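Enquirer: Sharing a model prediction with you, sequence too.
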Amino acid sequence: MHRKTLFAAALATTLPLAAHADPAFRQCLDNLQEDARIQNGIRAETWQRHTAGLEPDMDVVALLDRQPEFTTPIWDYMAGLVDDERAEDGRERLAQWHDTLMRIEREYGVEAATVVAIWGVESNYGQGLGKRRVIDSLATLACIGRRQGFFRGELFHAMRIVQDGHIEADDLRGSWAGAFGQTQFMPSTFSRLAVDFDGDGRSDLMGTVPDALASTANYLQRAGWRTGEAWGFEVKLPDGFDASDAGRSAKQPMSTWSTRGLRRVDGSALPAGDAPAGLLLPAGADGPAFLVMKNFDALFSYNAAESYALAIAHLADRIRGAGEFVTPWPTDDPGLSRAERREVQELLIARGHDIGGVDGMIGTNTRRVIREIQPELGLEPDGRAGRKLLEALRKPRP
């Protein structure tokens, strides 16, 4: 190798990482340092240590507009989050953490199954905490893409969490948007509502289950949770029902809904009284219908998506022993549980396709292979793993 080339290669390995960072991104971070100090008391040494050499993660920018709560068909979304497996695991966690959950219920007034359901949906009971460094993700979103003001505030809070010694920076890992921990708090939510429930002097939502579950109950209590009340229930609409005024926030007295002909899905009468309830139709008037009340609104506030709140509410019911929704989703190609998604992956691998591992997550590689083989199975090449695909793959090949 030429001497100049050798020198350049050696220099590249010894220069600070910051020398290779994107200049505009670096300038953005430098400009934010003073706001971090003023708004959150972030010391210069803390800021420099955790931003030195940091480069933008463009994957999180792409994910900003692809949130599954808003892009996935409701029957796929619900099937993947609420299945027999997750409900059974939830019952096991209820037993395992019974004493802690009873203490939490007494202190915050939020019943245990709902807290456990959030734990299950957010991290599969601690098995999927997320792998992205929170500071890296938030620094990227604070400087690139839409909603930069929001993410800058979250970045400042994340820095303060590390500075105050609650969680080490390299352990502070989570989702692409910066949510972290057993029940996925945003850093600003941590700053407001995290609880040191085990009394060790720090709020550790990553590694300490009691802290995470108590913090979640504290969140719901502050969001208006009403002890002893239901989130809502499935209902049956009368023939020809005018659903133009449906909506979670378009609440009417329960007596009004009863007068308009709504009944519980088993045909029984609605509860007496004038408690306000909104009519939720997540797939339109032909799909499952629900009357939802104040506690549903508290769940909605956790992730501002009705499909998310419904998944939490339904999983909590399933953990308590309830069954699936009575009214089917209005589709001829229902969604698949995680066990069925794993079966799809196993069948694809058995056909010789390279999709990586079998994890029940229909990722980019799996969708690509599905899209390639769907035409030969007589299906539309949309890359979706639904009931029709599974049944076609189960058939013996000619």
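Expert: Yes, it's here.
Enquirer: use CA for all of it now, contacts and neighbours both
Expert: Will do.
Enquirer: Now do the strands in this structure.
Expert: Secondary structure of the chain (DSSP state E): strands at 132-133, 173-174, 232-236, 247-253, 263-264, 276-280, 289-292.
Enquirer: looking at those, which is closest to Ile167?
Expert: With C-alpha to C-alpha as the criterion, Ile167 lies closest to strand 173-174 of the strands of the chain, at 9.8 Å.
Enquirer: thinking again about what came up before, adding mean neighbour count and distance to Phe325, write the strands of the chain out as JSON lines.
Expert: Converted to JSON lines, these look like this (neighbours: other C-alpha atoms under 10 Å; distance: least, C-alpha to C-alpha, whole Å):
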{"stretch": "strand 132-133", "mean neighbour count": "20", "distance to Phe325": "35"}
{"stretch": "strand 173-174", "mean neighbour count": "24", "distance to Phe325": "31"}
{"stretch": "strand 232-236", "mean neighbour count": "20", "distance to Phe325": "7"}
{"stretch": "strand 247-253", "mean neighbour count": "17", "distance to Phe325": "18"}
{"stretch": "strand 263-264", "mean neighbour count": "19", "distance to Phe325": "12"}
{"stretch": "strand 276-280", "mean neighbour count": "23", "distance to Phe325": "14"}
{"stretch": "strand 289-292", "mean neighbour count": "25", "distance to Phe325": "9"}
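Enquirer: structure B:
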Amino acid sequence: MPQHAISFNRRMAMVTLAAAVVMPGRLLADAGFSGWLSGFAVKARSVGVSDAALKALGRAEYLPSVIKSDRRPAETTRSLQDYIGSAASPQRIKGGQRALSRYPTLLKKIERQYGVPKEVIVAIWGMESSFGAVRGSASVLSTLATLAYEGRRRDLFEAELLAALHILTAGDVSSSRMKGSYAGAMGHTQFMPSSYLAHAEDFNRDGVRDIWSDDPTDALASTAAYLRAKGWAKGQPWAIEVRLPKGFDLALTGRIYSRRLRDWGKMGVTDVKGRALTGAESGALILPAGPTGPIFMIFQNFHVLKTYNYADSYVIGVGHLSDRLAGGRAIQASYPKNPWGMTTTERQALQKALNDLGFQAGRPDGVIGEKGRAAIRAFEASRGMSVTGVPTVQLLAILS
């Protein structure tokens, strides 16, 4: 290790120790953060981060509000009905229509080059930053350093922090302009630093991949490039809303159980107009609000959108908003008060019981999606039960 790095570490350690003696609470956390930051700077220097980028890192601050926000993402704290209602609200649809009208040539060019529908790009833009109006004002370095120091997902955020420092080292943006959200996402479509390094585009050919500019050109093209790289299937929908016949075996539902559309049609699955499904494309059925709520046949592009944000509610929100921008109808099914025939308290208890037994059902928030259903299947299999993945009051009684 270089001697200057050793000396720097010693000085920082002395400052941290002195601070710990005299500073309680928040200030003590800040002192610990400073010590961690100095150690991370040594690691960053060893992988080629420039002195200028390290100087910017040295100005990073510990942000407790970031930790609070990270633990309560909107995708897992709101009902599907509320989330979709916000995602495809009349105001957001109008905003998307204005964006399509304002940038017709640019969006058509992006769609033609990358094969991703312009409505999908605009929907992501609307969801991520309200079409550029809310791009985030927090220092990305401070945000990522705070999340890495907190440690819940340290490896992830250390990698993103290094990526951000490499962006600064390359001169793509100044540290003062590198602003973003509470999770460290940046620009019009909220790219994480690693996604920027891998997929950002200089679409307007001005020599800079600028996703932070008021001009959304590079950001929108970068989003299309990202989706194409992740496997976007040109000409295929993300999902379609469907209906199940009475008595349908719910054990056949879930995103891991894919069949050809014509095979689903033979089992009585129809579109929302009652027409039997046909065709050779493969899709899987998901029930995000249970069997009495909206039911979707999902395709490859559903999974591609999940690489942007893993929450099913986010994918459904983006997908549905893009459908509305393309002239599609609102979701036809109603939303049950008690999804799966269980109260919120019962669903939370079911998730907690599964977690306590080592079956990873996710945070007990009462939203039982694909992760929760996978946990139920694993529990059922471990007990020699019929594997359905269906949450029920009877299953809760067995677990209690």
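Expert: In hand now; what should we look at? This structure is a prediction, so every number in the text was calculated from the model and none was measured.
Enquirer: that older thread, I'd like the strands of the first structure as CSV, with distance to Leu393 of the first structure appended.
Expert: CSV is the format used below for the strands of the first structure (distance: least, C-alpha to C-alpha, whole Å):
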stretch, distance to Leu393 of the first structure
strand 132-133, 34
strand 173-174, 35
strand 232-236, 34
strand 247-253, 39
strand 263-264, 38
strand 276-280, 35
strand 289-292, 33
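Enquirer: What's Phe150 of the first structure aligned with over in the second structure?
Expert: Matched to the second structure by TM-score structural alignment, Phe150 of the first structure sits across from Leu156.
Enquirer: Please name the residues that touch the nearest residue to Leu63 of the second structure once chain neighbours are set aside.
Expert: Using C-alpha to C-alpha, 6 or more residues apart in numbering and skipping residues adjacent in sequence, the residue nearest Leu63 of the second structure is Thr146, 6.1 Å away. Thr146 of the second structure makes contact with Phe33, Glu61, Tyr62, Leu63, Pro64, Val66, Ile67, according to C-alpha atoms under 8 Å, 6 or more residues apart in numbering.
Enquirer: what's the answer for Asp136 of the first structure, then?
Expert: By C-alpha under 8 Å, 6+ apart, the contact set of Asp136 of the first structure is Leu54, Glu55, Pro56, Asp57.
Enquirer: follow-up on the earlier one: for ChimeraX, what selects the buried ones among the contacts of Thr146 of the second structure?
Expert: A single ChimeraX command selects the buried members of those (16 or more other C-alpha atoms under 10 Å):
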select :33,61,62,63,66,67
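Enquirer: now the contacts of Asp136 of the first structure in TSV, with distance to Gly41 of the first structure?
Expert: Putting the contacts of Asp136 of the first structure into TSV (distance: C-alpha to C-alpha, whole Å) gives the following:
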residue	distance to Gly41 of the first structure
Leu54	21
Glu55	24
Pro56	24
Asp57	26
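Enquirer: For Trp238 of the second structure, give its distance to Gly35 of the second structure.
Expert: As judged by C-alpha to C-alpha, to the nearest Å, Trp238 of the second structure and Gly35 of the second structure stand 46 Å apart.
Enquirer: out of these two, which sits in the busier spot?
Expert: Trp238 (26 against 19; other C-alpha atoms under 10 Å).
Enquirer: Show me what the more buried one lines up with in the first structure.
Expert: In the first structure, Trp238 of the second structure lines up with Trp231, judged by TM-score structural alignment.
Enquirer: Touching, its match and Lys294? I think so.
Expert: Yes: checked against C-alpha atoms under 8 Å, the pair Trp231 of the first structure and Lys294 is within contact range at 6.8 Å.
Enquirer: re earlier: report how many residues lie close to the match of Phe150 of the first structure.
Expert: 13.
Enquirer: what number of residues lie near the closest residue to it other than its chain neighbours?
Expert: In this structure, Leu156 of the second structure finds its nearest non-sequential neighbour in Ala148, 7.6 Å apart by C-alpha to C-alpha, 6+ apart. If you count neighbours by other C-alpha under 10 Å, Ala148 of the second structure ends up with 23.
Enquirer: Next: the one 3 residues further on.
Expert: The burial metric for Gly151 of the second structure, expressed as a neighbour count using other C-alpha under 10 Å, is 12.
Enquirer: which bit of the first structure covers stretch 98-111 of the second structure?
Expert: Stretch 98-111 of the second structure maps onto residues 92-105 of the first structure, going by TM-score structural alignment.
Enquirer: now the end-to-end length of that stretch.
Expert: Its first and final residues considered, stretch 92-105 of the first structure spans 18 Å by C-alpha to C-alpha.
Enquirer: Check the offset of that stretch from the chain's centre.
Expert: In terms of C-alpha atoms, centre = their mean, to the nearest Å, the centre of stretch 92-105 of the first structure is set 22 Å apart from its chain centre.
Enquirer: Stretch 5-14 of the second structure too?
Expert: That offset, for stretch 5-14 of the second structure, works out to 38 Å (C-alpha atoms, centre = their mean).
Enquirer: where's Gly115 of the second structure relative to Val269 of the second structure, distance?
Expert: Distance check for Gly115 of the second structure against Val269 of the second structure: by C-alpha to C-alpha, it reads 30 Å.
Enquirer: Same drill for the two, tell me which one is more crowded.
Expert: Neighbour tally, Gly115 of the second structure and Val269, criterion other C-alpha under 10 Å: the higher count belongs to Val269, 24 against 18.
Enquirer: aligned partner of the more buried one in the first structure?
Expert: Val269 of the second structure maps onto Leu262 in the first structure, by TM-score structural alignment.
Enquirer: Distance check, the nearest residue to its match once chain neighbours are set aside against Trp329 of the first structure.
Expert: Leaving aside its chain neighbours, Leu262 of the first structure sits nearest to Leu237 (5.2 Å; criterion: C-alpha to C-alpha, 6+ apart). Note on Leu237 of the first structure: its distance to Trp329 of the first structure, by C-alpha to C-alpha, is 15 Å.
Enquirer: what about these two, which has more around it?
Expert: Between Leu237 of the first structure and Trp329, Leu237 has the larger neighbour count (other C-alpha under 10 Å), namely 21 against 18.
Enquirer: isn't the more buried one right up against Asp266?
Expert: No: counting by C-alpha under 8 Å, Asp266 is not a contact partner of Leu237 of the first structure; they are 11.5 Å apart.
Enquirer: tally of neighbours for the counterpart of Ile167 of the second structure in the first structure?
Expert: For Ile167 of the second structure, the aligned position in the first structure is occupied by Ile161, per TM-score structural alignment. Residues contacting Ile161 of the first structure under the criterion other C-alpha under 10 Å number 22.
Enquirer: Also Ala99 of the second structure?
Expert: Neighbour tally, Ala99 of the second structure, other C-alpha under 10 Å: 18.
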